[in-house]
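Chemist: just need the structure, nothing else, for what follows:
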Amino acid sequence: MAAFQSTPWSCISGTLGIICFLLMATLGILLKMSYTKQKIQPPLSPGSTEELQEGSDCCSCREKWIGYKCNCYFFSNEQKPWAESRDFCASQNSSLLQLESRDELGFAKSLQYFHWIGLSYSHASSAWLWEDGSTLSFDLFSFPLSQNPERCILYSLSEGLLEESCVRKHPYICKQRLM
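Modeler: Down below sits the predicted model:
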């Protein structure tokens, strides 16, 4: 009969057992949710996280990229020749900036220095071409450009376009279209 006695200790141990069971069940659920969430998320390059950037309106850009009007922009601090800048942008699933209007980068008020953009002279086409093969609209910028295949274009918000030897090192701007 002593085994069936109800004492405060048996009540306490029963309560602690139930609490322990609930804590273990909660831990199992949390671990399962965490594993499922990691499995669903696409792999990102090191140091990049997807987050909505202020003023982006409709896009989510990686860390260190600026979202604006459904595009993501990366302004490098590092200086590279034009071809290396183009290759870096391509490795980030983007391209060197292709300007669509004079005020496209109006949000980047601090853009004081010249940066490489995706415009270079094509000797084969005898024309200035964007990376996608389209020609430069002279309505966009009206000044004569030389016909030198060793020249690429730099852009500054305050100064506009500038021709430069493609092997010179400058910072660059990548653009990723999201729509």
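Chemist: make it CA atoms for all contacts and neighbour counts henceforth
Modeler: Fine.
Chemist: grab the nearest non-local neighbour of residue 115.
Modeler: Take residue 115 and drop its neighbours on the chain: the residue closest to it by Cα to Cα, 6 or more residues apart in numbering is residue 172, 4.5 Å away.
Chemist: same thing with residue 165?
Modeler: Counting by Cα to Cα, 6+ apart, the residue nearest residue 165 is residue 151, at 4.6 Å.
Chemist: thought the residue nearest to residue 115 was touching residue 116?
Modeler: Yes: taking Cα atoms under 8 Å as the definition, residue 172 is a contact partner of residue 116 at 4.4 Å.
Chemist: any common contacting residues for the two?
Modeler: Taking Cα atoms under 8 Å, 6 or more residues apart in numbering as the contact rule, residue 172 and residue 116 both touch 85, 96.
Chemist: higher neighbour count, these two?
Modeler: Neighbours were counted for residue 172 and for residue 116 using other Cα atoms under 10 Å; residue 116 has more, 33 against 29.
Chemist: ok, the more buried one - contacts?
Modeler: 82, 85, 96-97, 152-155, 170-173 are the contacts of residue 116 under Cα under 8 Å, 6+ apart.
Chemist: again, 10 Å this time
Modeler: 75-76, 79-83, 85-86, 96-97, 152-156, 161-164, 166, 169-174 (Cα atoms under 10 Å, 6 or more residues apart in numbering).
Chemist: centroid-nearest residue for the protein?
Modeler: For the chain, residue 62 is the residue whose C-alpha lies nearest the centre (Cα atoms, centre = their mean; 3.7 Å).
Chemist: what's the closest non-adjacent residue to that residue?
Modeler: The nearest residue in space to residue 62 (Cα to Cα, 6+ apart) is residue 50, at 4.6 Å.
Chemist: structure for this one too, so we can compare:
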Amino acid sequence: MAGEIVYADLNIPAAFSASKSLHPSQHLNIPQCPRWHRIALWLGWAGNIILAAAVIALGVWGQNRGQRMTNGTECNSNLEDSQSCLKPRWYPKPDNNSTEDCGCKLCPAEWLLHKNKCYWVSKESKSWRESHEDCAAKSSEMLVIQDKEEMGYILNITHMNNVWLGLNVTSPERKWTWVDGSMLDETLFQLTGDKEMDSCGMIKKNHTISEICSDVAKWICEKVALK
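Modeler: The predicted structure follows:
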């Protein structure tokens, strides 16, 4: 029928209309992260931060330690030389297969490194026997000169001070004897002065002299450098 207006009743389900009145939070059913998951995540981040700080600290420590060891260390990166350093070598009597110029050599703090020896120079003066006892307490011995090159080095570091040698008269034959038991090679140097039973060797300025052991002077202790 043309031109007629048709009216219809719409029956809206009760469930649909009721859903409109629900609180918005009731529509969101998103699961919450358990608390222990969040704690584990924070612990993981904290562990990474601590690890990074430890790596940085170890790097700085290693760099500083390397700088401190520079004064008492000589290193040769040659592989063959480093391997030859593993051969046994006894001090103070070197053999023909000397390895004194190879590998890494270390000295304690405040000791001077020269070739295969470490030297400690005193700042005070004592008698020869007191000096000998001090070197023994440092697990070392008094200065024993082996060649002219070493004597030149010692004269350079003593700065013209009076310094005891590890040399004294110990036998009735009145022979000069080093503290390691070897006899003085008089072609190396000769001591001027008396040679009595209470005589000890001393470097005075750039001369080697005989002096009474009860006199006082500076002293030098020496030990083998670690490789």
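Chemist: how close are the two chains, by TM-score?
Modeler: The TM-score (TM-score structural alignment, normalised by the length of the first structure) is 0.70; 156 aligned residues with a Cα RMSD of 3.4 Å.
Chemist: next SSE downstream of whatever helix or strand residue 36 of the second structure lives in?
Modeler: Assigned by DSSP states H and E, residue 36 of the second structure belongs to helix 35-69. The helix or strand immediately downstream of helix 35-69 of the second structure is strand 73-74, counting by DSSP H and E.
Chemist: contact partners of that following strand?
Modeler: 66-67, 101-108, 112-116, 225-227.
Chemist: tell me the counterpart of residue 118 of the second structure in the first structure.
Modeler: Counting by TM-score structural alignment, residue 118 of the second structure lines up with residue 72 in the first structure.
Chemist: what's the neighbour count on its match?
Modeler: Neighbour tally, residue 72 of the first structure, other Cα under 10 Å: 22.
Chemist: picking that back up, select only the buried ones of the contacts of residue 116 of the first structure in ChimeraX?
Modeler: To isolate in ChimeraX the members of the contacts of residue 116 of the first structure that are buried, counting by 16 or more other Cα atoms under 10 Å, one can use:
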select :75,76,80,81,82,85,86,96,97,152,153,154,155,156,161,162,163,164,166,169,170,171,172,173,174
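Chemist: tell me, stretch 84-103 of the first structure lands on which residues of the second structure?
Modeler: With TM-score structural alignment as the criterion, stretch 84-103 of the first structure aligns to 130-149.
Chemist: quick one: buried residues of the matching stretch?
Modeler: 131-132, 134-135, 140-145.
Chemist: then stretch 103-121 of the first structure?
Modeler: 114-121.
Chemist: now do stretch 61-78 of the first structure
Modeler: Of the residues in stretch 61-78 of the first structure, those buried (16+ other Cα under 10 Å) are 61-62, 65-68, 70-76.
Chemist: redo those as CSV? Include distance to residue 139 of the first structure and secondary structure.
Modeler: Output for those, formatted as CSV (distance: Cα to Cα, whole Å; DSSP: H, G, I helix; E, B strand; the rest coil):
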residue, distance to residue 139 of the first structure, secondary structure
61, 30, strand
62, 33, strand
65, 29, coil
66, 27, strand
67, 26, strand
68, 23, strand
70, 24, coil
71, 22, strand
72, 25, strand
73, 23, strand
74, 26, strand
75, 25, strand
76, 28, coil
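Chemist: pick the one among the residues you listed closest to residue 18 of the first structure.
Modeler: residue 62 (44.9 Å; Cα to Cα).
Chemist: show me what that closest one lines up with in the second structure.
Modeler: Counting by TM-score structural alignment, the partner of residue 62 of the first structure is residue 108.
Chemist: ok, its match touching residue 118?
Modeler: Yes: if you go by Cα atoms under 10 Å, residue 108 of the second structure and residue 118 touch, sitting 7.9 Å apart.
Chemist: which neighbours do these two have in common?
Modeler: With Cα under 10 Å, 6+ apart, residue 108 of the second structure and residue 118 have common neighbours 72, 223, 225-226.
Chemist: all the strands of the first structure, residue numbers only.
Modeler: 50-52, 60-62, 66-68, 71-75, 95-96, 115-122, 127-130, 151-156, 160-165, 173-177 (DSSP state E).
Chemist: those strands: which one's closest to residue 22 of the first structure?
Modeler: strand 50-52 (34.5 Å).
Chemist: on that earlier part again, got the shared contacts of residue 108 and residue 118 of the second structure as TSV, with distance to residue 35 of the second structure and neighbour count columns?
Modeler: TSV is the format used below for those (distance: Cα to Cα, whole Å; neighbours: other Cα atoms under 10 Å):
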residue	distance to residue 35 of the second structure	neighbour count
72	56	20
223	64	23
225	60	22
226	57	13
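Chemist: what two of the residues you listed are the furthest from one another?
Modeler: So, these by Cα to Cα: farthest apart are 72 and 223, at 12.9 Å.
Chemist: shared neighbours, those two?
Modeler: Going by Cα under 10 Å, 6+ apart, residues that sit against residue 72 of the second structure and also against residue 223 are 107-108, 111, 113, 118.
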